[in-house]
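Novice: I'd like to go over a predicted model; first the sequence, then the structure.
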Amino acid sequence: MDFHLVPVAEVARSLTTSPIGLTEEAAQQRLVEYGKNQIEDAKKKTVWQLLLHQLTDFMILVLISAAIISGLVGEVKSTYVILAIVMINALVGFFQEYRAEKAMEALKKMASAQAQVLRNKQASKVEASELVPGDVTLLEAGNIIPADVRFIETHALKVDESSLTGESTNVEKNADVLPEGDYPLGDRLNMGYKGTFVTNGRATAYVVGTGMKTELGRIAKLIQTDEVETPLQKRLAVFGKSLSVAVLVLCLIFFGVGWLRGEPLLNLLLVSISLAVAAIPEALPAVVTIALALGAKRLVKSHALIRKLPAVETLGSVTYICTDKTGTLTLNKMTVEQTYEVPTFTLSVLASRNGLLTAMALNNDVVNDPNGNWLGDSTEVALAQFAADKTYVRTILETQFPRIAELPFDSQRKCMTTLHQTPEGILCITKGAVGVLFKQLDSSQKASIPDLRKRVDAMAEQGYRMLGYAGKLLPELPASIVPETIETGLGFIGFAGLIDPPRDEARQAVAECKAAGIIPVMITGDHKLTAKAVAETLGILSSADDLVMTGSELANLDEAAFDAVVENVRVYARVDPEQKLRIVRALQARHQFVAMTGDGVNDAPALKNADIGIAMGINGTEVAKEAAHMILLDDNFATIVKAVKHGRRIFDNILKFIRYIMSGNAGEIWAIFLAPFFGLPIPLLAIHILWVNLLTDGLPGLALAYEPSEKNSMKRPPVDPRQPIFSGSLPWFILWVGLLIGGPRSASRPGLSTMELGTGKP
């Protein structure tokens, strides 16, 4: 049921409840029916399941088979060595996966521990997990909303929904039914959602959704998906399968030729095992892990914390960065950017002052804590800060203009008025939506409204949130302080344009992303005009082909229509969590590799399912951090560019290592494979190969992890993630260099026997 579209009375009927709440007996019955109001975990893997999962790689299975065969034919030492290498690699992977899945625990922490409800016609506190649909809950400033609710009545209620919707300002809530239409979460003003925070006022509300039926629960379901493989994991998987198949074919050919020649079966088995061990780069998983760990260590110094090691390399393959606006590209701090004061209207009591700055300073409820920090609504803080920076400080001004009464802001009037005592009478200052103030102006100012409206519209089109100020002087305090007498016949003082400003460093980072062939896309819960203005300022929108799309427009597109335009959309506004996930998946379906940045609960599903999820470390919620692959410790979008450079460097160095290790292994293969054709004994057994590889592959190969970045790494397009590791000239390089290494060895020292090699006798 769309509870935001129906009257409160109908909500009560559908839930079989009333404003006096449920009885305790009814609540217990519903608890059995609906279950507890808590986020449920998906079925978790056991420790043993996680460990066994590490042993399913095809290359690992080949090594395990080789170890078993070695044991059966009496080469127990080879078995021990091979199994030890397998277990080391398995443990490294196990600990990475074991630490990965904590997002559900973070979601649970967001839930309120207790809630105040009406039960048996009395207010009482219950565990939030015991709430059921139909309960009447009481909310006040400082509360976390414990379930999805439909407001019955509100009193100056404001809710911080930024973690859920991405909306940067607190939302004024009311109990009014909304007209028919399609409303994103941020526009459902008569609804409250589990996990959001009441910043001001109080309210009474019906519980309409609990547990997994809440918006937070729906997000939890979206998080409960399988981990997305990174480009490196995909490449190594293909590389491992291809190499393993080639090894098996090589061993079968060798075994078949030897059997036809009448070679002893035991010798053939030993040689086949040696071939398999020689071909498989058993040091590769460990060296790749170490290379990634070194890269992660470097990134920490650049203020990027890697939670999942393969993500280090993934950055080098990213083609799209889908970034949240609030707190990521912007400062997450409302700021007054432009003001306009009407020059033709002045109040005598303010003749020696700037009327607009005086109104900004006096008409707010902002206070300072002992440390001098501003406390209050983010919009009011911005206005008070702007006035204070111009030396108009409320505490100083109120010594001359003490506040004696006020009319608090409410969503119906869209105004707030403060009344101040002055020597000349009562100064009334009204702050509110500019369009509302125009209707309340004195007749002497009506003629100037068209000009004022043009100025306001011009600023609004730039994405600013507009607030106006008006005032008048009364001879004395009225007996009845009501809007009908106080907020009429006003003189327009001026207006202010506010915006959450872009980060300076984000602008440069966007330019560097484009130079590196990476397309930045803004995905935000904020309004279209605001999002578009920020995107244009940062350079995300830079051509006529770049599109801006709202969540409502996206909802009206089927998959085919969206697929046709997804690569041209640069800004998405007013989107919900499922749509963010849809955007990421649509780009992935177009063979793009997607990074998603964000800080809110609403970003978690997209962070989890993107090729690399990047959470904000300072302003990010725990849910976002646990779902992400990487955390920006400084919340700086520019840090992503540094991380991309590191990612490209690591991938380049891993390719160098594979070229090095496979060339050496190819030499061993050629030596073993060619020896029988020259009538020579087996030159190397499995245990000897493992020892040689330990000395010549692992430690020397690590030096390649310290190779500096290529000079053009950030001037070239990303490497196609679908491109296999064995591409271009690499296979031929490995073959001929391996032959150069192994050919002469296979023809040398013809008198050396298998037994002599086994004993180490010269």
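Specialist: Structure's in. What do you need? Numbering: from 1, shown residues only.

Novice: From now on I want contacts and neighbour counts done on CA atoms only, so please keep to that.
Specialist: Noted.

Novice: Would you confirm that L704 contacts F657?
Specialist: Yes. The pair L704 / F657 is scored as a contact, 6.4 Å apart, by CA atoms under 8 Å.

Novice: Compare these two (neighbour count), which wins?
Specialist: F657 (24 against 18; other CA atoms under 10 Å).

Novice: does the more buried one count as helix, strand or coil?
Specialist: What DSSP: H, G, I helix; E, B strand; the rest coil gives for F657 is helix.

Novice: ok, now which ones touch it?
Specialist: Residues near F657 by CA atoms under 8 Å, 6 or more residues apart in numbering: 701-702, 704.

Novice: V117: which of those residues is nearest?
Specialist: Checking the contacts of F657 against V117 by CA to CA gives L702 as the nearest, at 62.0 Å.

Novice: From what I see, G142 and R202 are in contact.
Specialist: No. Counting by CA under 8 Å, G142 stays clear of R202, with 9.7 Å between them.

Novice: just the strands in the stretch 201-350 of the chain please.
Specialist: 304-306, 320-323, 335-341 (DSSP state E, counting those that start in this stretch).

Novice: Can you add distance to T289 and mean neighbour count and give the ones you listed back as a markdown table?
Specialist: Converted to a markdown table, those look like this (distance: least, CA to CA, whole Å; neighbours: other CA atoms under 10 Å):
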| stretch | distance to T289 | mean neighbour count |
| --- | --- | --- |
| strand 304-306 | 13 | 24 |
| strand 320-323 | 25 | 25 |
| strand 335-341 | 45 | 17 |
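
Novice: Mind checking those for the one nearest to T759?
Specialist: strand 304-306 (46.8 Å).

Novice: Not counting that closest one itself, show me its contacts.
Specialist: 296, 299-300, 312, 629-634, 639-640, 643.

Novice: Helix or strand next in line after the strand or helix carrying V623, which one?
Specialist: Taking DSSP states H and E as the criterion, V623 maps to helix 622-627. Per DSSP H and E, the first helix or strand lying C-terminal to helix 622-627 is strand 630-632.

Novice: Show me what that following strand is packed up against.
Specialist: strand 304-306, strand 612-616 (3 or more CA pairs under 8 Å, 6 or more residues apart in numbering; DSSP states H and E).

Novice: can you do 10 Å?
Specialist: helix 284-301, strand 304-306, strand 594-598, strand 612-616, helix 622-627, helix 638-674 (3 or more CA pairs under 10 Å, 6 or more residues apart in numbering; DSSP states H and E).

Novice: Including distance to N371, could the ones you listed go into a markdown table?
Specialist: As requested, the helices and strands packed on strand 630-632 are exported to a markdown table (distance: least, CA to CA, whole Å):
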| stretch | distance to N371 |
| --- | --- |
| helix 284-301 | 31 |
| strand 304-306 | 30 |
| strand 594-598 | 30 |
| strand 612-616 | 26 |
| helix 622-627 | 27 |
| helix 638-674 | 30 |
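
Novice: The structure to be compared is supplied as follows:
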Amino acid sequence: MTDASPSTSIPSGGPNPDVDPSVAGVDDVAKALNVDPDTGLSSDEAARRLEKFGPNRLKSKPPVPKWKKFLLQFKDPLVYLLLAATAISLVAWFVERATNPAEAEAAPFDCIVIVVILLLNAILGYVQENRAEAAVSALSKLTAPHSMVLRDGKVVEVATDDVVPGDVLVIGEGDTIAADARLIAAASLRLGEASLTGESVPVAKQTAPLDSVKALGDRTNMVFNGTSVTQGTGRAIVTSTGMATQMGKIADMLDDTKQEKTPLEKEMDGVSKMLGIAVCVIAVVVILTLAITEGFGTPQDAIDSLLLAVSLAVAAVPEGLAAILTVVLALGVQRMAKHNAIVKRLSSVETLGSASVICSDKTGTLTRNQMTVETVVTATGHVNLTGTGYAPVGQAWGPDGSEVRHGTPVESEAILTLGVGAMANNGELREQRGADGTSQWECIGDPTEVSVIVAARKTNALRPWQGFERVAEIPFTSERKKQTVVLVDKSASGMLTAVAKGAPDVLLEQCTRIYDGGQIRPITDADRDRVQSKITQLSSNAYRTLGMAYRPLEVTSLAQVPGIELDAAGQVQDVADQSDAIERDFIWVGMVGIIDPPRTEVRDSVAQAHRAGVRTVMITGDHPLTAARIASDLGIVDDEHRRAVTGDELDAMDDAEFDKTTRDVSVYARVAPEHKLRIVDSLQRQGNIVAMTGDGVNDAPAVKAADIGVAMGITGTEVTKESAAMILADDNFSTIVAAVREGRVIFDNIRKFLRYLLSSNVGEVFTVFFGVLLTGVLGISAAGDSGVTVPLLAVQLLWINLLTDAAPALAMGVDGEVDDVMARKPRRTTDRVINGAMWADIVFIGIIMAAVTLIGMDMALPGGLFSDRHDLGGSHEEQIVLARTMGFTILVFAQLFNALASRSATASAFKGLFSNVWLWAAIALSTALQVVVVNVPALNVAFGTMPLTGRQWLECVGLAACVLVASELYKLVLRAVAAAKRT
């Protein structure tokens, strides 16, 4: 972390410095921070504190230098091995050029080719990484650039970085809070804290001290850095700045959270190390064997032995593996991007396919984060409204699913209820038209209030109120729990009407009458009991309830309302201070049930995930009832297990009980960021591969710690996007499930080309290993030859690995879905990408490949084991070149036949033989390249080859085809064994 800010907090609470500001009185907080709430800090004192505590800024990691990022691309055991081989080859070339310049190569072709390939791989990885990284720290973007504070008795605007502990923040609607602060004044103040706590609706604030320290979402007398004011005004004393704020603590958690390698990265690291160790062991064994059996009599013998080590290294290492893996994953990333899943880390594509648990935030991920009125309850009955979100499109339906007929009492009462709620309202619904003519609806103000306006627009409930204008307002406060607006009917009589909305039980106390069946009658105790029963029923189903009432004032001026006091000039004093004169004798009209609805498509996606063995876990800061209801609606849990475990309950658990809970429980509510992180850690300890989705800052640590973090692209905060490996451009949970499917297909394809590449490289290693040990038996070296004669040159092995291997492997990487990949369970963390059965297949094919290659070389030499052809003519050196060309060509074609066989571990290569046109194109390309390297004179010099006759080409192809035949027989045995086990 940089040292940009030593910011801290000054604990409040009088004599006890450990007392949280939320449980301390306003006077104690002011005293502890040495500030007068009426005048604020002086400019000199603010400057002194700024120097002491530093800027109010979140720290961020310094960017990694470009040169370092490029060098990190070479951090791989296989790369180290190839660099060592390059150095050995270069030294041997210089020595040979000095001692025997006539026979030395004109240029160190082996070294040049290896270095070029390593550079290309590094450039490809560097470019991909740069595309994925953001240039600036996202956490720093969350703070507002300027804030209003009280200094020297005046309200002034200062840079947010200059806010210090003890400053008095002056808060208004639309502001972003600059620091953590204790409220000292609040008028109808509500804050949106979803990004910090996960609470889906704005939180009403008040100034009274709390009886105990509560969760962040319940600290109603505190405001927090990075949250926003949706309604009202207030003042607050800053208690924490910079890294000492709750946002800063999350930043610290992010810094301390290690981003784990993906399973594929871990597996490739293991394969790289294993291959490196294996080739070193084989090289040492071969060289020691030669030293014991033949001895090193000359410096040339030592040079030849070093070149043999280079050949073994080149044969063992699939140089193109990193590039092929990157390209295949990149192609998968492009396919996902078309379906709105933006992947930042390529290896995360495969991880998604292995996911066994998807931990998801609720607000904005499983739900729309758009409060919606779903039901209206009146004296006559209730109606349900269709349509979700802020688009005013929907219909009214009865409880039995039938459409509510126009003019019926229940419809009239529902329209009256929604009309009253929309008029007693400070929210605003705006329509934004895009360039393509589509409409986007924007919520201005409290989402709960706007939801009532949307419902009123759906039912044309505002039409009867078109001639009414606002005269006065008695605002909502957390103590009053209701809002009243006085309207004047300018289109007709000019009479005043008071409309009110609020907590149903509170508003009901002010009602003496009820609107029932088109008539107004006195309200009875039975009516009150029915309303209370409906409140309980709606609350148990996770609805937030709002009651509506109105009162015709039967006067044309507020001054005529009985009980209203006038000032000396005969003007009406502040109506808000005379609420008792207005808020009485109300007529109860009904109430609404509001909820942040689940996304309609998510239920099907959850079901698909369950079919694939992927468990969905909801983790939210919202109310337990709301969490359990949404989880049940989406099929995450059934009604029998409709329960949410809270953060307080999790705090009371030891590790063993915590792990048991995470195994059994799929819904968590009222949780803090540390709880989310602990849940992810617990699931990972149990062997799960965890995907964690989120949008708010509170999700970021868990998103980063998960095996794959998924951020929301629309509603997600920048810090969450930075922490994630994947971003959903459409904020749609269903996109995750589609990405899981794509990840599984990609994983299958990765196994295909790994089987192909590794079996081909094992074949090359065995060819070099046994070719050296059996050089005399096979006729590769003649009697009296000194030194080590390698069966194939390092540059020939490089050609096979980089060119003839690459195209078929890439073609396998774009194979489509062969089986129903969502019908099988996810891979366990203990399952290897390359398991024992696959290694057996790889070694078997490698042995066959080496055998046919060495047989072909033997057939081209006199005095061999399988033939004794003295009719070839030419010098021994020319015969060796011919044999190498034959072996080189056989090995190329053997690998092309192996490409057909590697598409499946058990299915015949002839099943869907021509389904992958790209594979056949790759085979054709590789064949053409081999023909060129064998027949073009310039390439003959570079690669140590010579042209072949027609008969020799047929011999090469015939021997290479033995690999396909052997593979088919091997699969036949595997299928027979599997069938026997099933019976």
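Specialist: Okay, I see it. What you see is a predicted model; the values in this text were computed from it and never measured.

Novice: TM between them?
Specialist: The TM-score (TM-score structural alignment, normalised by the length of the first structure) is 0.94; 755 aligned residues with a CA RMSD of 2.4 Å.

Novice: thinking again about what came up before, the contacts of strand 304-306 of the first structure: which two are farthest apart?
Specialist: V312 and D634, at 17.6 Å, using CA to CA across the contacts of strand 304-306 of the first structure.

Novice: So which of those two has more stuff around it?
Specialist: Comparing V312 of the first structure with D634 by other CA under 10 Å, the one with more neighbours is V312, at 31 against 15.

Novice: Return the residues in contact with the alignment partner in the second structure of that one.
Specialist: Alignment note (TM-score structural alignment): V312 of the first structure maps to V349 of the second structure. Shown in contact with V349 of the second structure (CA atoms under 10 Å, 6 or more residues apart in numbering): 262, 264, 329-330, 332-333, 336, 343, 708, 725-726, 739-740, 742-747.

Novice: let's see 7 Å
Specialist: Contact analysis of V349 of the second structure by CA atoms under 7 Å, 6 or more residues apart in numbering lists 329, 743.

Novice: and the gap between it and A341 of the second structure?
Specialist: 10 Å (CA to CA, to the nearest Å).

Novice: Kindly report the same for D820 of the second structure.
Specialist: D820 of the second structure is 21 Å from A341 of the second structure, by CA to CA.

Novice: quick one, strands of the stretch 51-200 of the second structure?
Specialist: 146-151, 154-159, 168-171, 180-192.

Novice: Map K36 of the first structure across to the second structure for me.
Specialist: Under TM-score structural alignment, K36 of the first structure pairs with P55 in the second structure.

Novice: For that match, the count of nearby residues, please.
Specialist: Using other CA under 10 Å, P55 of the second structure has 23 other residues around it.

Novice: how about the nearest residue to it, chain neighbours excluded?
Specialist: D161 (4.9 Å; CA to CA, 6 or more residues apart in numbering).

Novice: what sits against the one you found?
Specialist: Counting by CA under 7 Å, 6+ apart, D161 of the second structure makes contact with 55-57.

Novice: Distance to T289 of the second structure for those - can I get that in JSON lines?
Specialist: Output for the contacts of D161 of the second structure, formatted as JSON lines (distance: CA to CA, whole Å):
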{"residue": "P55", "distance to T289 of the second structure": "69"}
{"residue": "N56", "distance to T289 of the second structure": "69"}
{"residue": "R57", "distance to T289 of the second structure": "66"}
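
Novice: which one of those sits closest to L797 of the second structure?
Specialist: Nearest to L797 of the second structure among those, with distances taken as CA to CA, is R57, at 56.4 Å.

Novice: In this structure the closest one contacts A244, no?
Specialist: No. With contact defined as CA atoms under 7 Å, R57 of the second structure does not count as touching A244 (9.9 Å).

Novice: between these two, which one's more packed in?
Specialist: R57 (26 against 23).

Novice: Just give the number of residues close to the residue lying closest to that one once chain neighbours are set aside.
Specialist: Using CA to CA, 6+ apart and skipping residues adjacent in sequence, the residue nearest R57 of the second structure is G242, 4.6 Å away. When neighbours are counted by other CA under 10 Å, G242 of the second structure registers 30.

Novice: So what does G242 of the second structure match up with in the first structure?
Specialist: By TM-score structural alignment, G242 of the second structure lines up with G211.

Novice: mind checking how far D176 of the first structure is from R188 of the first structure?
Specialist: For D176 of the first structure relative to R188 of the first structure (CA to CA), the value is 10 Å.

Novice: repeat for N174 of the first structure
Specialist: Distance from N174 of the first structure to R188 of the first structure, by CA to CA: 10 Å.

Novice: And P744 of the first structure, by the same measure?
Specialist: Relative to R188 of the first structure, P744 of the first structure is positioned 77 Å away (CA to CA).

Novice: What of G471 of the first structure?
Specialist: From G471 of the first structure to R188 of the first structure the distance is 32 Å (CA to CA).

Novice: One more: T314 of the first structure?
Specialist: Distance from T314 of the first structure to R188 of the first structure, by CA to CA: 38 Å.

Novice: Of the two, give the one with the bigger neighbour count.
Specialist: Per other CA under 10 Å, whichever of T314 of the first structure and R188 has more neighbours is T314, with 27 against 19.

Novice: now the second structure: which of the contacts of F657 of the first structure match?
Specialist: Compared against the second structure with both residues aligned by TM-score structural alignment, their matches' CA atoms under 8 Å, the contacts of F657 of the first structure retain 701-702, 704.

Novice: got a markdown table for those residues, with distance to T328 of the first structure too?
Specialist: Output for these, formatted as a markdown table (distance: CA to CA, whole Å):
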| residue | distance to T328 of the first structure |
| --- | --- |
| G701 | 38 |
| L702 | 36 |
| L704 | 34 |
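
Novice: These in helices, which ones?
Specialist: Within these, residues falling in helices by DSSP state H are 701-702.

Novice: which of the kept ones among the contacts of F657 of the first structure lies closest to I20 of the first structure?
Specialist: Using CA to CA, these come closest to I20 of the first structure at L702, 70.4 Å.

Novice: Nearest residue to that closest one in space, please, no chain neighbours.
Specialist: Excluding its sequence neighbours, the residue lying closest to L702 of the first structure (CA to CA, 6+ apart) is V287, at 6.7 Å.

Novice: Give the equivalent position in the second structure for the one you found.
Specialist: Going residue by residue (TM-score structural alignment), V287 of the first structure aligns to I324.

Novice: Give the burial count for that match, as a bare number.
Specialist: When neighbours are counted by other CA under 10 Å, I324 of the second structure comes out with 24.

Novice: Lovely, talk soon.
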